[in-house]
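# Please find the sequence and the predicted model below.
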Amino acid sequence: MDYPLRPGVVWAGQYRIEQFLGMGSYGQTYRCTDLKNGTAVLLKRAKPSKREIGRRLLKRESEILQQLNHPQIPAWLDWAVHRREQALVMAYVEGEDMEQAILLLGRTYTEQEAMLLILGLLRPLQHLHEAGYVHRDVRIPNVLLKNDKVHLIDLGLACRTGEEDPSRREGEPSGFADSWGPIKYRMRMPDPTSDLYGLGHIFLFLMYAGYSPEEGQEERSWEEELSLQPRVKSWVKGLFESKWRTAVECEQELAHILADYSAGNNE
């Protein structure tokens, strides 16, 4: 039922499928050509197996994107109906996601480079939060890297601040049965601090990309395994403990830390 669309298929008489990009819990994404102007676009359809909840979440994502206008968030372009299906069409952002950069390309990051990436993500999050929404899925697969810029993508689980989790209505399974359950549960809370919590885990992923444990060493906590400057370690813990209620507060603290780096004071 969820078999990807074939390249060459034309959706709604306008969007030609060029490449299947991936499949998430509720949707499939494709790089397409807009036959009206020749530009590349991203088309997202709900997974047919998810039925009503997939269609509802896709429609919600479309409505949220129409309320946003930020250069680091893909722009809404169209809601395209094809036979009995609908699809969300948005601007296509070229680049690799952070997961690919780390796991496939072997990219590593210094402490300062990782903080600069987080600083870049705080800006689209601030725009999202000020519009009244929470992303709820701030993870490395949802961060696109292009040259020196970062983009926040995939608002499929986004909702209004304080709203009931839309993916758990009508008895939908929570999906938190694995060992990452508590982390996912915290990230899915409809509160801006959930997105900041996700940023903390992104930072640790970036730091662990260059970490190699000694042979035979037992697994320890990230505070023990990673050699972070004290102020940086405190900042990461603050993300996990909801020390900052807004992206602006978090950005101000991070800017102070980075200013100290530039001045040569890393303590």
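Looks like it arrived, so ask away.
# Going by C-alpha atoms from here, please, whenever you check contacts or count neighbours.
Fine.
# Please list all residues in contact with the residue most central in space within the chain.
Nearest to the geometric centre of the chain sits Asn142, at 2.9 Å (Cα atoms, centre = their mean). Contacts for Asn142 (Cα atoms under 8 Å, 6 or more residues apart in numbering) come out as Asp97, Met98, Leu152, Ile153, Asp154.
# Could you give the number of residues near Gly120?
Per other Cα atoms under 10 Å, the neighbour tally for Gly120 reads 18.
# Mind jotting down where the strands sit in the chain?
Applying DSSP state E to the chain gives strands spanning 10-11, 15-23, 27-34, 40-46, 76-82, 85-91, 96-97, 133-134, 143-146, 149-152, 159-160.
# Present these as a markdown table; the columns should include distance to Arg186 and mean neighbour count.
Formatted as a markdown table, the strands of the chain follow (distance: least, Cα to Cα, whole Å; neighbours: other Cα atoms under 10 Å):
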| stretch | distance to Arg186 | mean neighbour count |
| --- | --- | --- |
| strand 10-11 | 37 | 19 |
| strand 15-23 | 23 | 18 |
| strand 27-34 | 22 | 22 |
| strand 40-46 | 25 | 24 |
| strand 76-82 | 28 | 16 |
| strand 85-91 | 28 | 20 |
| strand 96-97 | 23 | 18 |
| strand 133-134 | 13 | 26 |
| strand 143-146 | 19 | 20 |
| strand 149-152 | 19 | 21 |
| strand 159-160 | 15 | 22 |
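# putting a second one here so we can go through both:
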Amino acid sequence: MLRPIRKIYQFIVDKPIKKSGIVNHRYQVLEMIGSGSYGMVYLCRDLLTREDRILKQLRPSRRKAMNEIKLFHDEVSVMGNLKHHRMPVFYEAFSESGHYFYVMSYIKGVNLEDEIFQNKKTFNEKESLLFVAKLIQVVDYLHKKDIYHLDLRIPNILLKNNEPYLIDFGLAKQEKPNQSNENDRKELKLQDYYDIGDILLYLLYTTYSSKTKKALPWTEELSLRQETVLLVKKLLRMEKPYSSIDGILYDLYVAVKALEESE
């Protein structure tokens, strides 16, 4: 019974900021471009710099719960530690009239999910592997800073000049070496690896055309090189999982090389 009540409460309380509304005397809302369980995201014009920015707001229905506010501040902390050309740039965080916001750069790219499902973009086996290799380099940057994304999915990847840009750090965790044990960090790392494997499967399926109504395992539906199959299985923990990104990149190189030699 609690869930329907919560949904009704959110519907009443979580009203988006109106178009042309100005936040913090600086950010003029152009449109709401997304919303999730915890946040509402707007494309805004920075009236000071005349540049477009992304404004993220903690849902009004969640702004009075201390644990929700802490999660929002944790996200702000993670964003403030990111300095990578394929991730958003963090500018500032603030509260206004009891609401919580932060501002980041606007990446003018196309969402990978939209590209696949609306624009019918496809990736062959080699293209899938090379794309994931680029994505892994971004994830490697995070892991070297003890940051784990934990929500690596195609809706959280933007395409710009055929390069993957990583967004939405709402579930990300930054671990401090003296506050967590090695097993905890290993599990977080493996979760990101698993999600990379899931993304790779999505890409590989973009060229798949079903010839039967019977659902089969991906190992039977997809015609892949054995090197690619092993890579996916290790990412998805169907085989002994990877212990490092270097291991993933090596197997990616082997899989791409095998494809090139067969061309």
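Now that the structure is in, tell me what you want to look at. These numbers come from a predicted model, not from an experiment.
# Give me the distance between the alignment partner in the second structure of Gly132 of the first structure and His84 of the second structure.
Mapped onto the second structure by TM-score structural alignment, Gly132 of the first structure lines up with Asp146. The spacing between Asp146 of the second structure and His84 of the second structure, counted by Cα to Cα, to the nearest Å, is 15 Å.
# Which one's more surrounded, the two?
Asp146 (17 against 13).
# quick one: what's aligned to Met32 of the second structure in the first structure?
Mapped onto the first structure by TM-score structural alignment, Met32 of the second structure lines up with Phe20.
# biggest helix in the first structure by residues?
Among the segments of the first structure that qualify as a helix by DSSP state H, the longest is helix 111-130.
# Okay, buried residues for it please.
Across helix 111-130 of the first structure, burial judged by 16 or more other Cα atoms under 10 Å covers 111, 114-129.
# where's Leu112 of the second structure relative to Pro177 of the second structure, distance?
Distance from Leu112 of the second structure to Pro177 of the second structure, by Cα to Cα: 34 Å.
# Compare those two (neighbour count), which wins?
Leu112 (22 against 10).
# and that one, what does it touch?
Contacts of Leu112 of the second structure (Cα under 8 Å, 6+ apart): Ile154, Pro155, Asn156, Ile157, Leu158, Leu159.
# and if you look at Trp76 of the first structure?
Ser62, Leu65, Gln66, Leu88, Val89, Met90, Ala91.
# What residue in the second structure is paired with the last one?
The equivalent of Ala91 of the first structure in the second structure is Ser105 (alignment by TM-score structural alignment).
# Would you agree that match is in contact with Lys56?
No. The pair Ser105 of the second structure / Lys56 is not scored as a contact, 11.0 Å apart, by Cα atoms under 8 Å.
# Tell me how many other residues crowd the nearest residue to Lys126 of the second structure once chain neighbours are set aside.
Spatial nearest neighbour of Lys126 of the second structure, excluding adjacent residues (Cα to Cα, 6 or more residues apart in numbering): Val256 at 6.1 Å. Residues lying near Val256 of the second structure (other Cα under 10 Å) number 20.
# Alignment lookup: Val256 of the second structure to the first structure.
By TM-score structural alignment, Val256 of the second structure lines up with Leu258.
# hang on, the earlier thing: which stretch among the strands of the first structure comes nearest Gly238 of the first structure?
Ranking the strands of the first structure by distance to Gly238 of the first structure, with Cα to Cα as the measure, places strand 133-134 first at 18.8 Å.
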